[in-house]
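Asks: Just a sequence and a predicted model for now, questions to come.
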Amino acid sequence: MKPKYHITVLANLFVIQATFNIFKSRRLFLTNIVFLTICFQSYSFAITPSEQRAIEQQDIQAKQIIQNERQNLIRQKEADEIEKISKTSYRLVDGSSKKNKIDNKSCQIIKNIQFQGNKKISNFTLNRKFLKPLRKSKLAINRSDFSDDFSFKKARNNDLCLTKNDLLMLHEQIQNYYIDNGYVVARVYFDGLEISKGSIKIIIEEGKLEKIEIKDNSKLNNIFSWRRSLQKFFAFPSIWQDDVINLRDVEQGIDQINRLSSQSAKIGLEPAHKAGYSNVVVNNQIDHFGMFSLVVDNSGQKNTGKIKRKASFNYDNLIGINDNIYVNYSESNGVPLFGSSKSFNKMIGATDLSHRRFSKAFYGAMSIPFGYSTLGASYSSSKYLVTSEGLVSPTRSSGDSQIKTYYFDHVLWRGKKHKISLKAELEQNSTKSYIEQTFIPVNSRETAKANFYLNNTFYISGGTLYFQPKYSKGLSAFGALKDKKGLSPDKARAQFETFGFYAQSNINFPLYLGGSGCSSGA
């Protein structure tokens, strides 16, 4: 008998969502959002001798849908964190200086220039970047700049003839170089006591830390003051008293705080009691610690139920170390929110769809940052039941899966507008499949794989760009299935290698509607 094909046009028409902000407000915010998404899907029900193969394929598709939903959940959470961090401003010091318009043509013979007090940037680097170009431009200049031949010849023997304007420009260049490298409280000045002897000392105070202080509006932190100490230590573990202040290190700690949806931290620098020292002050506005969300929509699949119910819980800084806990649960059991599915009931010969088809998924994740590194783990489980039209009676296929992941993320480099991090992840996957409660080994397996991500984040004007190359390798360890020798190329493998690439942009731009402006993301 020829297969029968049914083509269905589906329209997602509604999403009802309720969000609770915990420990901040007792109000219930109810938002009705209407989406209109037209998608075309085709379902084929083939009444042929290969029915079992079709059911197994349907089983694979059901698992893939659940896996895609899990991946989308993870992607959305990562995108929210990137967007949250990108809104932080770090413009503490304006590195640009106005050009000095001093016009002083008389020059002073300088035999020796020494750097003093610099530890973070070496003498070799400073000489190469500033003194070497200066020697090329100021060595052996015009005879008219000197009062006699002796002074002119002496200047040509590797001595420099510098004007006041030259010294001011040298000061500005060194100062800006320190600022560009994150040493925003560094100060550069000249010791000209021996300038008459042809010697100048360039003294650099690189700027040291006296203390870091976190200020916030949390009543909980006022009661348990040790929470602020923990939060400070886990955000800034590499910054200690008497260390030279580098803005990149401070920015990294602020990013670890601001990745939490409840936190909005900003940096402040204040002069300390000691000369050459500064205090880093973190002003953190805490909106809420936890958020609970309920969603009902029609984003589910027809074979497991279009109406989907979701509940999610997010809690920030539970133990005071910038940690995050996230839990999400979703289910659909074929029972419509409004009306009934008579056509589907008739097709599978069922009256109670909650016992004939369903999908349930749970996802939980937690993460703990420590300076430039982040540790995290997640666990997800899912179950489903699908009822298909059979030759004699409806056929039920079901399955369950569990996924455990553990990851370590470390920032390799960060600059003013670019950050690179490497993420290593171990993923263990266990799936089981059944047809009419009979175990199906071909679709059931234990697998493990290692994932490596090179995350590139660019902070551009009005938004962010995110690029993520990925490498995955199937493992034979951790109780994973091992491929048999001589496995044909068309068979799925447990030991494999894949490469991938993911990109995302979030750019805000103004929209003018009816004379008023608003911003939108793309």
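Replies: Good, I have the coordinates.
Asks: Could you use CA atoms for every contact and neighbour count after this?
Replies: OK.
Asks: For the stretch 351-500 of the chain, which segments count as strands?
Replies: Counting by DSSP state E, counting those that start in this stretch, the stretch 351-500 of the chain has these strands, from start to end: 358-370, 373-388, 395-414, 418-435, 438-439, 445-460, 463-475, 497-513.
Asks: wait, which of those strands is closest to residue 76?
Replies: Nearest to residue 76 among those is strand 497-513; the distance by Cα to Cα comes to 10.8 Å.
Asks: Report the next helix or strand after that closest one in sequence order.
Replies: Along the chain past strand 497-513, the next helix or strand (assigned with DSSP states H and E) turns out to be strand 516-521.
Asks: Tell me what angle that following strand forms with strand 463-475.
Replies: Regarding strand 516-521 and strand 463-475, their directions subtend 20 degrees when assessed with axes from the mean of the first three to the mean of the last three Cα atoms, to 10 degrees.
Asks: Strand 516-521 packs against which elements?
Replies: Packing contacts for strand 516-521, counted by 3 or more Cα pairs under 8 Å, 6 or more residues apart in numbering; DSSP states H and E, involve strand 497-513.
Asks: try this one next to it:
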Amino acid sequence: MPQHKSKYSRLIKTCALILIILFTNTNLTLAAPTWTDIEEQNRKARQEEQERRQRERGQDVFLQKEKQGAEVAKLPDETPSFTINTIMIQGDESGQFPWVHDLVNKYLGQKIGWQGINIIVKTLTNACIDRGFITTQVLIPEQNLSTGVLRLQLVPGMIKDIKLADPKLRANWQSAFPARPGDILNLRDLEQGLEQMKRVPSQDAEMQLVPGDNPGESIVLITVKQTKPWKLVLSLDDSGSEATGKLQASETFSLDNLFGINDLFNISYNSDAERHGYKLGTRGNSFYYSVPHGYWTYTLSGYEYKYHQTVESDATSFVSSGRSNNLELKAEKLIYRDQTQKTSVSFGVTKARSKSFIDDTEIEIQRRETTAAELAFIHKKYNGQTVIEYTAAYKRGVPWFGAQEDPAANADDQPTTHYNIWTLDTRLSTPVTLGKTKARYSAILSGQYTKDMLYASEFMSIGNRYTVRGFDGEETLSAENGWFLRNELSVPLRNAALEFYLGLDIGQVSGASVDQSIGRTLAGSTFGLRGNLEGAQYDMYIGKPIKKPAGMQTSVPILGFQVLCQI
């Protein structure tokens, strides 16, 4: 009998708590962050930071450092010379070079002699080289210029073969290189192929061109160096919250070339490191798989995350918990590259689910099952040692793959799952000199804008180690719109294995739900050390707020760390 009474009392308590949540302020409940939303905001900020670091680790390949220059030069006055009204570009593959006609047409109607012809040939040759056709030639056949017609022969350089220097290696160039034997040789195709092979952490690739049997033919010879294809990375940091576990541990197992096609695979497990048991804690696992195909890269990733915490008061106590999972499929294509820059577009679809519970009873009003599609534009440019990268994206909530009906379809004052969100992420890194000391300045400007009212899981959140530093992350500011700017000056000590850094960050949130936040603006500073020590990477820092709302609670100063060890 007492056992039944206990179950009955627990049921009454749970129902009462849910009723309070439902009827205290329904609209506020829908838009205000739940613990599941807060954990999701932190996870999303962590993922975005990891994606930035992954792009930074990528090895961009630019084999051609400077442009030759293909400006239309003024032709000299010479004798003999002839007025040229037609310039013919001959060759079976001349149709593959349509821009050549635009260049030569600028010389029409001019008097041209042999010096002028050589200038035109040099201009066309430089134009070919600048566009990556480094083995293509422009020749001058025998002709009579008195007819007013100048004929030029375009002989494209061809790829005779692409092969590995060591054919016994488990390496695959076919999935990496967009070029094939028999194609016109373009250095951009070869740079792309090397990048796709170098993206594999345990693999490096170099290339050389070997003359073929026939004039204009080249053999692309690829030298590949490989190390151990797998690794285990153990990580410990204090990025969690006091409510669900401050110390967070993760184990990530990575396997390169899983199917031998320059593909990447990893699985990860993370949890609260102190293992508080039923009282509080987090659990999560994720996977990542990526495979290249020439100018395309396809990625499939997913995660599952769970948390629980005990909420205690004088009257009662209960366990608040939540779980969420996410599956994303993305395709990215490089659409342009030259000697110093490259541009890509990507399209991805994400399916997400989340649920919240009180004492194992679901709060159904907080259940989310959504689908979003995102189109992104990525541009990266090098200017010497300065690198700047832009990522502009449009994200749209869509009714695909079983997504729940949009509550805002029948009510204007409800958050919508069919939102329109615009985001911009800009990253700058450049060397600076402080007296005789070499340093590096880096900046990240990230922002989000929408006209819609959003659920809190889609809010822009600031006030943690991934956005505005100087705060402990226990309490953040979040709303539909927002931005943050991170500034960092890093100085190497003795060698590149150790550096200290200074950070100064600022951010702001706004939007339809900003009145539910205790403030709008944050600014903070940080000072830290990071480096490598016997195979372990570490990052230790101290920070403090510079500007925050009066009611916002945070530790002063804040201390943080992260340690990674690779096996």
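Replies: Received the coordinates, thanks. All values derive from a computational prediction rather than experimental measurement.
Asks: circling back to that earlier point, would you list the strands of the stretch 351-500 of the first structure in a markdown table and tack on mean neighbour count?
Replies: Putting those into a markdown table (neighbours: other Cα atoms under 10 Å) gives the following:
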| stretch | mean neighbour count |
| --- | --- |
| strand 358-370 | 21 |
| strand 373-388 | 20 |
| strand 395-414 | 19 |
| strand 418-435 | 18 |
| strand 438-439 | 12 |
| strand 445-460 | 19 |
| strand 463-475 | 18 |
| strand 497-513 | 13 |
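Asks: JSON lines please, covering those strands and showing distance to residue 233 of the first structure.
Replies: Putting these into JSON lines (distance: least, Cα to Cα, whole Å) gives the following:
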{"stretch": "strand 358-370", "distance to residue 233 of the first structure": "8"}
{"stretch": "strand 373-388", "distance to residue 233 of the first structure": "13"}
{"stretch": "strand 395-414", "distance to residue 233 of the first structure": "17"}
{"stretch": "strand 418-435", "distance to residue 233 of the first structure": "21"}
{"stretch": "strand 438-439", "distance to residue 233 of the first structure": "51"}
{"stretch": "strand 445-460", "distance to residue 233 of the first structure": "25"}
{"stretch": "strand 463-475", "distance to residue 233 of the first structure": "28"}
{"stretch": "strand 497-513", "distance to residue 233 of the first structure": "31"}
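Asks: Looking at the ones you listed, spot the one closest to residue 109 of the first structure.
Replies: With Cα to Cα as the criterion, residue 109 of the first structure lies closest to strand 395-414 of the strands of the stretch 351-500 of the first structure, at 41.2 Å.
Asks: so that closest one matches what in the second structure?
Replies: Alignment note (TM-score structural alignment): strand 395-414 of the first structure is matched to residues 318-337 of the second structure.
Asks: And the matching stretch against the first structure, how far off on average?
Replies: Its match in the first structure and stretch 318-337 of the second structure itself, once the structures are fitted together, sit a mean 1.7 Å apart by mean Cα distance after the TM-score superposition for the first structure.
Asks: How far does that stretch sit from its chain's centre?
Replies: Distance, stretch centre to chain centre, for stretch 318-337 of the second structure: 12 Å (Cα atoms, centre = their mean, to the nearest Å).
Asks: Look at the residue most central in space within the first structure and give its secondary structure.
Replies: Centroid-nearest residue in the first structure, with Cα atoms, centre = their mean: residue 82, separated by 4.3 Å. Classification of residue 82 of the first structure into helix, strand or coil gives helix, according to DSSP: H, G, I helix; E, B strand; the rest coil.
Asks: counterpart of it in the second structure?
Replies: Aligned against the second structure - with TM-score structural alignment as the criterion - residue 82 of the first structure pairs with residue 55.
Asks: how far away is its match from residue 49 of the second structure?
Replies: Remark: distance between residue 55 of the second structure and residue 49 of the second structure (Cα to Cα, to the nearest Å) = 10 Å.
Asks: what does residue 19 of the second structure give?
Replies: When Cα to Cα is the yardstick, residue 19 of the second structure and residue 49 of the second structure sit 38 Å from each other.
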